[in-house]
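> test case, fold it:
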Amino acid sequence: MPEVIFNGPDGRLEGRYHHVEDETAPIALILHPHPLYGGNMNNRLVYNLFQLFKARGFAVLRFNFRGVGRSQGEFDQGVGELSDAASALDWMQQIKPDAGACWIAGFSFGAWIGMQLLMRRPEVEGFISVSPPANMFDFSFLAPCPSSGLIIHGTDDDLVPEPDVRKLVDKLKSQKGIVIDYEKIEGASHFYENELDEVDGLVGRYVDGRRSEAEAGG
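Sure, this is the predicted structure:
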């Protein structure tokens, strides 16, 4: 899991990258929670997502947004962070220009950034959004949402009430051409202190299912 430094729009960005020699291996980008509230690429849920995709043969990158860890720059209210994520995906695609698939996974603030990025990058064919902060940030840009994905939320989330996420999910599910899977974890807070294994299981089964469909041509 080599440390990497790559150029972002506002200076160098620090990441951890797992490389796969197969030129057509799929790629995945993992995005961390809010930088001003302790979010970084070593968040346990972010790390678990990284390992989950790695175990499935993906080339995977997780990185620190600007101003976090050794990444240069300062917090930019999501605008600069979206540019950081785009630069991270560019960096991966330079290494893996023939990647067979492209996925984005984000937790909380990272889910918001990730869903913005998939609007801009048609090559993204799948997304994982854990605890998307639907009550804090505007998700109206998802009109329409360009790819199918999985949204996970805890029923006892006191930062992002579940009904707000359900409203977002219902809006996305009404769109044609995509399928949104929504999984609620009973009793889980925003940070899944005791439910990380359950998150891993849901994500793993979802990714495996999507890949089986792709292999079958479905």
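> contacts and neighbour counts: CA atoms only from here.
Will do.
> nearest spatial neighbour of the residue most central in space within the chain, skipping sequence neighbours?
Central residue of the chain (C-alpha atoms, centre = their mean): residue 105, 1.8 Å from the mean position. Closest residue in space to residue 105, ignoring its immediate chain neighbours: residue 128 at 4.4 Å, by C-alpha to C-alpha, 6 or more residues apart in numbering.
> what does residue 101 give?
residue 26 (4.4 Å).
> for residue 15, same thing?
Using C-alpha to C-alpha, 6+ apart, the closest residue to residue 15 is residue 63 (3.8 Å).
> the one you found against residue 31, yeah?
Yes. Using C-alpha atoms under 8 Å, residue 63 makes contact with residue 31 at a distance of 7.1 Å.
> how about the lengthiest helix in the chain: buried residues?
In the chain, taking DSSP state H as the definition, the longest helix is helix 196-215. Along helix 196-215, these residues count as buried under the neighbour rule (16 or more other C-alpha atoms under 10 Å): 199, 200, 202, 203, 204, 206, 207, 210.
> please provide the structure for the following sequence as well, for comparison with the first:
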Amino acid sequence: MTRIVASRVLIEGAAGPIETLIEVPEQPRGIALVCHPHPLFGGTLENKIAQTLAKTLRSLGHVVLRPNFRGVGASAGTHDEGEGETEDMLALVDYARGRWGESPLVLAGYSFGAWVQTRVAKRLAEHGKPARRL
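From the prediction side, this is the model:
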């Protein structure tokens, strides 16, 4: 069984700190960013579907970043209809790539989180740094 190191950290985003659960396997093979459902309807990083996505991606050897959107948990800011949330997720991608290099990137999410991830994927592709999977 692979040992996973998990930690909750605050990573700087456009509106302030983003509370993020990071789970790192012994030998990372990629990076995965997992987003939860709509925060105005109770979505948090503890959402069962977000947890299941994270567990699956961990089992495939990915470093998993699972943030709380703006205004949820210890994340700063207020809900921004997907605009600011997209900027925050791009900041997390920059953080992850700075820490774990240009490993293959997977973007995953549920409901509002999946919609934000499509926006992130578009922006990354426009800048020549596309995600491997969406």
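> got a TM-score for the two of them?
Here the TM-score for the pair of chains, by TM-score structural alignment, normalised by the length of the second structure, is 0.88; 125 aligned residues with a C-alpha RMSD of 1.2 Å.
> about what we covered before: quick one: map the residue nearest to residue 15 of the first structure onto the second structure.
In the second structure, the residue paired with residue 63 of the first structure is residue 67, using TM-score structural alignment.
> contacting residues for its match?
18, 19, 20, 21, 34, 35, 36, 45 (C-alpha atoms under 8 Å, 6 or more residues apart in numbering).
> follow-up on the earlier one: what range in the second structure matches the longest helix of the first structure?
Counting by TM-score structural alignment, helix 196-215 of the first structure falls onto no part of the second structure.
> which helices and strands does that helix pack with?
Applying 3 or more C-alpha pairs under 8 Å, 6 or more residues apart in numbering; DSSP states H and E, one finds that helix 196-215 of the first structure contacts helix 44-55, strand 149-154.
> the helix or strand just after the longest one: average distance to aligned residues in the second structure?
Following the chain from helix 44-55 of the first structure toward its C-terminal end, the next helix or strand by DSSP states H and E is strand 59-63. On superposition with the second structure, the average gap between strand 59-63 of the first structure and its aligned counterparts reaches 0.6 Å (mean C-alpha distance after the TM-score superposition for the first structure).
> quick revisit: residues contacting the aligned residue in the second structure for the residue nearest to residue 101 of the first structure?
Counting by TM-score structural alignment, residue 26 of the first structure corresponds to residue 30 in the second structure. By C-alpha under 8 Å, 6+ apart, the contact set of residue 30 of the second structure is 61, 62, 63, 103, 104, 105, 106.
> and the gap between the closest residue in space to the second one that isn't next to it in sequence and residue 100 of the second structure?
Spelled out, it's residue 62 of the second structure. In this structure, residue 62 of the second structure finds its nearest non-sequential neighbour in residue 30, 4.5 Å apart by C-alpha to C-alpha, 6+ apart. Going from residue 30 of the second structure to residue 100 of the second structure by C-alpha to C-alpha, to the nearest Å gives 8 Å.
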